[in-house]
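A.B. asks: Next comes the sequence, and after it the predicted model I'd like to discuss.
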Amino acid sequence: MKISALLLILICLATALKAQIIIPLDSAQKQYLKISGSGQFWLRHTDLNPGSLVKEQEESNITDFSVRRLRLKIQGKLSHNFGFVIQGGQNNINTAKKEKTFKILDAYGFYEFKPWLKVGVGKSAWVGLSRYSAPATASQLSSDIYFSTLPAINIYDDMMRRPSLFSYGQVGKIDYRIILAKPYNDSKPVTPKDKQATFASQYSDYQTSWYIKYQFLDKEKQSSSFAPQYYTSRKHIFNIGVGHLYQPSATWSLQQQDTLFHSMNMHGIDIFSQLPIHPKVDAIFYGGYIHSDLGTNFIRNIAPNNICSGTNEMGSYSGSGNAYPAAGTGAIFTAQLAFNYHLTKSMIQPAISMQYADYDILDDDVINYDFCINYYPDMKHSKLTLALQSRPIFESNEGLTHCTARKSLFLLQYQFKF
């Protein structure tokens, strides 16, 4: 099915429906099929990194339209114990490339042995390390996700998903997930660099991860692999979580002409809360720390939804378009603060997000800011977002890599979901 036809169908459904599409399969409605979907549409103005090329022409800034994400999901329970999830979609439908195939993202089944023990298998985004290693993109508090907890996105996975065997459940106030995943093989051959780790061009070994959180107040549901960044309903939530992700021989480097392999070894701890501070106001806070080890001097620039084709001789260390050093070996801190102002039938949500990273290879710290105002006209199906993002530009000179400037991105987003 072409993207344009599917997009039209989803928009019609999103505007027409006032409730979930649920097809009962038995009289008690314990067996069912549920259909849902979402889309994010961007109008943005980007101050491009130095030397960025758009169709081989240097541009300093650009304004563009795009579809950041599009999703259509079918999930269900076919018996009391067995369920499944199939989700299709695509990201970054922009002017850089005409053809974007609507593809299968999630395809897995799970069996509930006990309320505290569910086991699943298939292609999924179940992963450990931190709450936002699998962020629910339909409930973002910022203009986009931060990629520090996803250093190998689209290298060893497919838009966060990978074939995996996973277990999850809740025991009292403890919520857990444990995952054994088989990473995809990176199709792009890369030559090892001297004293700097890069992703290895070899058969990928198994990846293991886990995440455990303790829920002091209200319990969150485990209906999805993705973690929401907020709830529109009133909540009393305070959680502390710890996690780990490990993949042997994920990166490689040259040391005196010898090829050395390095593990991807990451540890995380985070806090999430949503608490009422006024009869009509909830405060939302997230704080996380990740110790990230991907080998000697590993660094990766990521440009979400980039429409640039590269850089010329004036290009910077940060890369083209809206790229920035998003992942690497070092220490990473992330913080978010937001407020839900509940009106009669709508909600306003101002939010600020920040990421601070001390990467081994850089001589200055990486600091990203994101200021955002979300408006929910009906609390459920639509969201309008106005956001400002500020990112650093790094330059290399005489063996040192410093932050020399900052660039901005302005975003107007419309999101629907049903």
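C.D. replies: Yes, it's here. Numbers count the residues shown, from 1 in each chain.
A.B. asks: CA atoms for contacts and neighbours, from now on please.
C.D. replies: Will do.
A.B. asks: So which residues of the stretch 1-150 of the chain form helices?
C.D. replies: 3-16 (DSSP state H, counting those that start in this stretch).
A.B. asks: That one: strands as residue ranges?
C.D. replies: 21-24, 32-47, 52-54, 57-58, 61-77, 82-93, 103-114, 117-124 (DSSP state E, counting those that start in this stretch).
A.B. asks: Go through the ones you listed and pick out the most buried.
C.D. replies: Sort these by mean neighbour count, taking mean count of other CA atoms under 10 Å, and strand 52-54 sits at the top with a mean of 23.
A.B. asks: got a list of contacts for that one?
C.D. replies: Residues outside strand 52-54 that contact it (CA atoms under 8 Å, 6 or more residues apart in numbering): 58-60, 307-312, 315, 319-321.
A.B. asks: Those into a markdown table, with extra columns for distance to G120 and secondary structure?
C.D. replies: Formatted as a markdown table, the contacts of strand 52-54 follow (distance: CA to CA, whole Å; DSSP: H, G, I helix; E, B strand; the rest coil):
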| residue | distance to G120 | secondary structure |
| --- | --- | --- |
| E58 | 48 | strand |
| E59 | 47 | coil |
| S60 | 48 | coil |
| I307 | 37 | coil |
| C308 | 39 | coil |
| S309 | 40 | coil |
| G310 | 41 | strand |
| T311 | 44 | strand |
| N312 | 47 | coil |
| G315 | 45 | coil |
| G319 | 39 | coil |
| S320 | 39 | coil |
| G321 | 39 | coil |
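A.B. asks: for comparison:
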Amino acid sequence: MRNTRYALALGSMLLASTAFGQVTPPAPGTPPPPATPAAPPATPAPAKPVPYGAGMKVNLSPDGSKYLRFIGWAQFWAQYNENNSNTLRNGVAKSDQLAFSIRRARLITLAQLNPRFLMILDLGIENQASISGGLPNDPNGPGKRAPLYMHEAVGEYRINKYLNIGAGLNYQTGISRMTAASTANMLAYDIPVVNFPTLDQTDQFGFFLGAYAKGRIGNFDYRVAIDDALAPSAANTPATVRTNVAAFYARNSNKIYQGYFSYEFMDKEANLLPFTTGTYLGTKKVFNIGAGFHYNADGMFSRPSALPTTLPTDPYALSFRTHDIKLFGADVFYDAPIDTASNTAVTFYGVYYNYSMGPNYVRNAGVINPGTSIAAPTGFTGATNLYGNALPLIGTGQSIYAQLGLLLPKNLLGPKAKLQPYVAYLHNNLEGLRNADGTIKGVNVYDAGLNLYLDGHNAKFTLNYRARPDFSDQSFLPANNGQATVNSVNYRPEVTLQAQVYL
């Protein structure tokens, strides 16, 4: 039986192979023509660039109502600076230099997992140069390993179409539109700094820790906040400040109340994020007026009399006074096309500030200061922080800032590139700066620049020329009761080339 099964199986295999191996002989006559060869696949045309919208978005639901969104930008500076008098750089006298730096590198993440809930996280670094901006007290040098830190971290809840509430480290600030400026779509190469009067004193680089409410009712847009005053440097005590010159009060524990209110006469601006736009490049027609405030009780202090010969163990045993921080601003913003066919547009912003921050308060500062210290001449009694590119930017008194830009006709440099020249002007009238005759010495800063847009704000270069006043020739005389006497002012050139990528 086994042999029979083997025989049957072998026969079946032979029959099958014969059937599969049969070839039908060709029919007699002319053979058919060969098949036409298939055309090679067409080379796909390069995809057209997609206009940048609201960031890189990852939808978490089919309708896009739940999503993650990422916004990032970086700004690189190459700057030539003629230094203020007596400037040292790394301990060596330096009259001028060309320096490179990272002005900003930021990444924002938005999470919308429910129509009513929104989370915002903002990470980044600022102001890293070869001599500054690195990790504090880094044994390898001051310009290395710039710390990545949290700028903003908030959770927000939508009550209704008129009201949103939120809390955390936030940017819902008062005083002015520019106090909440976006640094990714500015008109000028940078912010004027006067718009941040409490920068890194009672806030964290312009961001505040607290709760806020925001919204829009018709054409009226508002934001109000109550925040904690972050503790300033403990080095400012009644024993270390100048007589009758205010400083931030390290023992301040009072809340900060602030808000900003604006009326939109033309197109409405997006207010999902707190950042305000500097220039729309002709894509909107915006005309807004606004006003804001910032109040912090006992936020400053001063010592009204000279130091005694023998200092007490506790510096706060000395006589001192506290002062409220009272800040006010009013502004106007206009941005609109001039001619839609040629894509020309105009941008204007103007703001008035009135700051009350205690007697004779003046803050000297320079953005990414290229100097490290001052070589004080014998008998020098002036401000020791007026080296490099520093100037009196903030203080008790009044300030005016304005900027004007013109977007030139398209196709001047091809289909994508656009040019936008601009000018900007800052004037400070600070009670702590005086001429020899006792009148207030004004601070005037002049900027002129040109934006080259290769792909809108997403890829642009800015060249800026600044005429910067050098206030380092000043004296603090006992008879002036805390006011600085400005002996002379020289103007120094400052040229900045900024490259920006914004995605």
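C.D. replies: Great, that's in hand. In this text the structure is predicted, and so the values were computed from the model without any measurement.
A.B. asks: Please state their TM-score.
C.D. replies: Here the TM-score for the pair of chains, by TM-score structural alignment, normalised by the length of the first structure, is 0.93; 404 aligned residues with a CA RMSD of 1.8 Å.
A.B. asks: Quick one: the strands of the stretch 1-150 of the first structure as CSV, columns for distance to L260 of the first structure too.
C.D. replies: Shown next, in CSV, are those (distance: least, CA to CA, whole Å):
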stretch, distance to L260 of the first structure
strand 21-24, 52
strand 32-47, 38
strand 52-54, 33
strand 57-58, 38
strand 61-77, 37
strand 82-93, 34
strand 103-114, 33
strand 117-124, 30
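A.B. asks: So what does L294 of the first structure match up with in the second structure?
C.D. replies: Matched by TM-score structural alignment, L294 of the first structure corresponds to M357 in the second structure.
A.B. asks: picking up where we left off before, which among the contacts of strand 52-54 of the first structure count as buried?
C.D. replies: Among the contacts of strand 52-54 of the first structure, the ones that count as buried by 16 or more other CA atoms under 10 Å are E58, E59, I307, C308, G310, T311, G315, G319, S320, G321.
A.B. asks: now, which of those sits nearest Y376 of the first structure?
C.D. replies: I307 (28.9 Å; CA to CA).
A.B. asks: any idea how far I86 of the first structure is from that closest one?
C.D. replies: Here I307 of the first structure is placed at a distance of 29 Å from I86 of the first structure (CA to CA, to the nearest Å).
A.B. asks: and what of I284 of the first structure?
C.D. replies: From I284 of the first structure to I86 of the first structure the distance is 31 Å (CA to CA).
A.B. asks: Please apply the same query to A14 of the first structure.
C.D. replies: Following CA to CA, the distance that separates A14 of the first structure from I86 of the first structure is 19 Å.
A.B. asks: Now do the same contact list for R69 of the second structure.
C.D. replies: Contacts of R69 of the second structure (CA under 8 Å, 6+ apart): G55, M56, K57, V58, T109, L110, A111.
A.B. asks: Please apply the same query to I153 of the first structure.
C.D. replies: I153 of the first structure touches M159, M160, counting by CA under 8 Å, 6+ apart.
A.B. asks: The second structure: which residue goes with that one?
C.D. replies: Checking TM-score structural alignment: I153 of the first structure goes with L199.
A.B. asks: Its match - that's part of a strand, no?
C.D. replies: No - under the criterion used here (DSSP: H, G, I helix; E, B strand; the rest coil), L199 of the second structure is coil, not part of a strand.
A.B. asks: What is the neighbour count of the spatially closest residue to D186 of the first structure that is not a sequence neighbour?
C.D. replies: Leaving out its chain neighbours, the residue that sits closest to D186 of the first structure by CA to CA, 6 or more residues apart in numbering is I155, at 5.5 Å. The number of residues packed near I155 of the first structure is 16, by other CA atoms under 10 Å.
A.B. asks: which residues touch I155 of the first structure?
C.D. replies: Here I155 of the first structure is in contact with Y184, N185, D186 (CA under 8 Å, 6+ apart).
A.B. asks: any idea what the first one aligns with in the second structure?
C.D. replies: When the second structure is aligned by TM-score structural alignment, Y184 of the first structure is paired with L230.
A.B. asks: my guess is its match contacts T202, does it?
C.D. replies: Yes - L230 of the second structure is in contact with T202 according to CA atoms under 8 Å; the separation is 4.3 Å.
A.B. asks: Spit out the residues that contact those two alike.
C.D. replies: Common neighbours of L230 of the second structure and T202 (CA under 8 Å, 6+ apart) are F208.
A.B. asks: higher neighbour count, those two?
C.D. replies: Remark: of L230 of the second structure and T202, T202 carries more neighbours, 26 against 19, as counted by other CA under 10 Å.
A.B. asks: any idea which of the contacts of strand 52-54 of the first structure is the one closest to S353 of the first structure?
C.D. replies: G321 (21.2 Å).
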